[in-house]
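> what's the 3D shape of this:
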Amino acid sequence: MKNIAVIGLGIMGLPMAVNLVNAGFTVAGYNRSQAATDKLAAAGGRAATSIADAVKDADAVITMVPDSPDVEAVVGGDAGVFANARKGTLWIDASSIRPDVAKRLAGDAAAAGIRPLDAPVSGGEQGAIDGVLSIMVGGDAGDFADAADVLSAVGRTIVHVGPSGSGQTVKAANQLIVAVNIQALSEAIVFLEAYGVDTDAALKVLGGGLAGSKVLDQKGQKMLDRNFDPGFRLALHNKDLGIVTAAAREAGVAVPLGAAVAQLVTAMVAQGDGGLDHSGLFKQALATSGRQ
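Got it, this is the predicted structure:
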């Protein structure tokens, strides 16, 4: 694996592509926005002019786009990945999409001679920048082994979790846990502030006990600062929670906390806050309690 194509150079895709460059790979990137491809070129990658141009010499193709229809759009059709990548190329979909779509597209990829892995990531923008993402991978075990060097350039915790679609199922569970944790942390900080507690000190001690979590570490200060610049937008978490609730319904599984938080996130997106970081749920917790 020497030549890598990255399709989708957004908040997550661009730093992942840059880390691949820094790891010694030859990286071609394509994005609908020229500004993003220019940034990759400045970091030592190649700005491709189309998907076909990006994937023509690739040993592995990484797609990192927002939703299931976006993945379908970039891999399908005469201009897509499947029609233009060489047979035997690894396709690593790092997007977060529906598990059933991931399984169907894996079949389409195999029919085109492409080796599919669904490999959604967790860790947010900072995790992508630092190259320490958690990556949950579904697909053939041999293909997973072949992708090891590529995945290691962008992640730290990299686990094969089963056949095609399994990575997306685990990512849905991840997003359920994260959303519920963000809401719980939001309510806890509102509670602490109502009593005039030193919130910096409170979060420090809470982080050292059983209440400690990555969510507290990464989102607590953002809430205290009322800084909701996006690392992972509420609109995308809304999409992911839609995947969770739909998949849970299909499996006959009850997710009452997840369903409740999904409604809160949907309400924020509907009122125009979808561009905020998902820690922006704190705004709603404040408003519900009549605080600012």
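> hey, let's count contacts and neighbours off CA atoms from now on
Noted.
> Enumerate the positions of stretch 77-95 that are buried.
The neighbour-count check on stretch 77-95 (16 or more other C-alpha atoms under 10 Å) flags 80-86, 89-95 as buried.
> now the residue nearest in space to the middle of the chain, nearest residue through space, not along the chain?
Closest residue to the average C-alpha location of the chain: residue 121 at 4.8 Å, with C-alpha atoms, centre = their mean. Leaving out its chain neighbours, the residue that sits closest to residue 121 by C-alpha to C-alpha, 6 or more residues apart in numbering is residue 135, at 4.6 Å.
> pretty sure that neighbour is in a strand, no?
Yes - Residue 135 forms part of a strand when assessed by DSSP: H, G, I helix; E, B strand; the rest coil.
> outside of stretch 177-192, which residues touch it?
Outside stretch 177-192, the residues within contact range by C-alpha atoms under 8 Å, 6 or more residues apart in numbering are 198-199, 215-216, 219-220, 223-224, 237, 257-258, 261, 278-279, 281-282, 285-286, 289.
> picking up where we left off before, which members of the buried residues of stretch 77-95 are the farthest-apart pair?
86 and 95 (21.4 Å; C-alpha to C-alpha).
> in the helix or strand harbouring residue 223, what's buried?
Element membership for residue 223 (DSSP states H and E) is helix 214-225. Across helix 214-225, burial judged by 16+ other C-alpha under 10 Å covers 215, 216, 219, 220, 222, 223, 224.
> next up, for comparison:
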Amino acid sequence: MAQSDFRLGIVGVGRMGANMARRLQELHYPVVSVYDADAPRAQALAQELGCAAAPTLVGLVEPANTVLTVVSNDEAMRRIYAPGSADSLLRQATGRLFINCATLSPALQREVHTLVEQQGGQCLEACMASSITQARQGTLYLMCGGRPDVFERARPLLNALSAHLRYIGPAGEAAEVKALVNMVMNANTAALAEGLGLGSALGLDLTMLREVFSQTGANSRVLETDGEDMQHRAHECYFSAAHAAKDSGIACALAEQVGLDLPLATATYEQYRRLVAIGKGEMDKSAVAELTFKERATESRTGE
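Next up, the predicted model:
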């Protein structure tokens, strides 16, 4: 499809979805409608972009031929694609392309693909291994799953959103790869938090320690993005602890399905679940350091 052929509807305009919408409009892709369960959020973005804030999912789809969904979890995805609901994306699926960008369980991605195709539409998963800044700049890392011809149909749009675009395979496989990406990233984040937490308890200079980490086998992408934030307790949210817990949980469930014991992934999952339980789920994933710095961990236990 050429750029002018797309008429875009976007479901879920939180941090990621809203910045994807801004990026696409900036490149003159016609964003015709937006929808969010938080209606005022959708209305504010619609006013900014000069498009419609649809009060219903059916209303969002009607003027669009391509729908991007950026929802938070499996439960939200099931709601927007509910087969028996009077307000479901499936009601207007015929002839339309649906691109699902959230990190979801692979089984649900496959289920949604089947439901959309049964209604005469096309479906693609485009899992994002990036954060808010990349969404706004159009430099996402996108991993796609579905039919190859559908991927080619969506390619111009996906190129506008990404710096790295990769076709993984059939429906569900991109979701599997994304779960593993986030499983490893979250484990790296938790390990870094423990290293800096122990360094702090030993009285080491953490700026020096981060520099040494960066020059040795302790180096990682997470050190670059989260190390300074952990040191200075700057946990402005780019990827929330709640999402980290969800995604590590998806990976652990996949491991259980194939009979693998993953103790590091399981321990990481439990750390993020604990962070959510003490009310820090909306902080950035770097806030896992609040559990590993001695004085902060005491504060967290006091607040439990």
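> picking that back up, reformat the buried residues of helix 214-225 of structure 1 as CSV; add distance to residue 100 of structure 1.
What follows is those, written out as CSV (distance: C-alpha to C-alpha, whole Å):
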residue, distance to residue 100 of structure 1
215, 28
216, 32
219, 31
220, 34
222, 35
223, 35
224, 39
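> Of these, which is the nearest to residue 58 of structure 1?
residue 215 (35.9 Å).
> which residues does the closest one contact?
Counted by C-alpha under 8 Å, 6+ apart, residue 215 of structure 1 has contacts 178, 181, 182.
> Keep only those residues that stay in contact in structure 2.
Retained contacts for these in structure 2, judged by both residues aligned by TM-score structural alignment, their matches' C-alpha atoms under 8 Å, are 178, 181, 182.
> Keep only those of the residues you listed that are in helices.
Among these, the residues falling in helices (DSSP state H) are 178, 181, 182.
> among those, which ones are buried?
178, 181, 182.
> picking that back up, now check the residue nearest to the centre of structure 1 against structure 2: what is it aligned to?
When structure 2 is aligned by TM-score structural alignment, residue 121 of structure 1 is paired with residue 128.
> same check, this time on residue 283 of structure 1
Checking TM-score structural alignment: residue 283 of structure 1 goes with residue 290.
> Next: residue 266 of structure 1.
With TM-score structural alignment as the criterion, residue 266 of structure 1 pairs with residue 273.
> show me the residues around its match that make contact.
Neighbours of residue 273 of structure 2 in contact, by C-alpha under 8 Å, 6+ apart: 242, 245.
> Distance check, it against residue 279 of structure 2.
According to C-alpha to C-alpha, to the nearest Å, residue 273 of structure 2 and residue 279 of structure 2 sit 10 Å apart.
> so who does residue 265 of structure 1 touch?
Counting by C-alpha under 8 Å, 6+ apart, residue 265 of structure 1 has contacts 234, 237, 238, 281.
> Does residue 138 of structure 1 touch residue 170 like I think?
No - at 9.2 Å, residue 138 of structure 1 does not count as touching residue 170 under the criterion of C-alpha atoms under 8 Å.
> Please tell me how far residue 207 of structure 1 sits from residue 21 of structure 1.
Counting by C-alpha to C-alpha - residue 207 of structure 1 and residue 21 of structure 1 are separated by 35 Å.
> ok, the two, which is more surrounded?
residue 21 (20 against 17; other C-alpha atoms under 10 Å).
> What lines up with the more buried one in structure 2?
In structure 2, residue 21 of structure 1 lands on residue 25 (TM-score structural alignment).
> what residue of structure 2 takes the place of residue 238 of structure 1?
In structure 2, residue 238 of structure 1 lands on residue 245 (TM-score structural alignment).
> Then residue 2 of structure 1?
With TM-score structural alignment as the criterion, residue 2 of structure 1 pairs with residue 6.
> Hmm, its match is touching residue 65, no?
Yes - using C-alpha under 8 Å, residue 6 of structure 2 makes contact with residue 65 at a distance of 6.6 Å.
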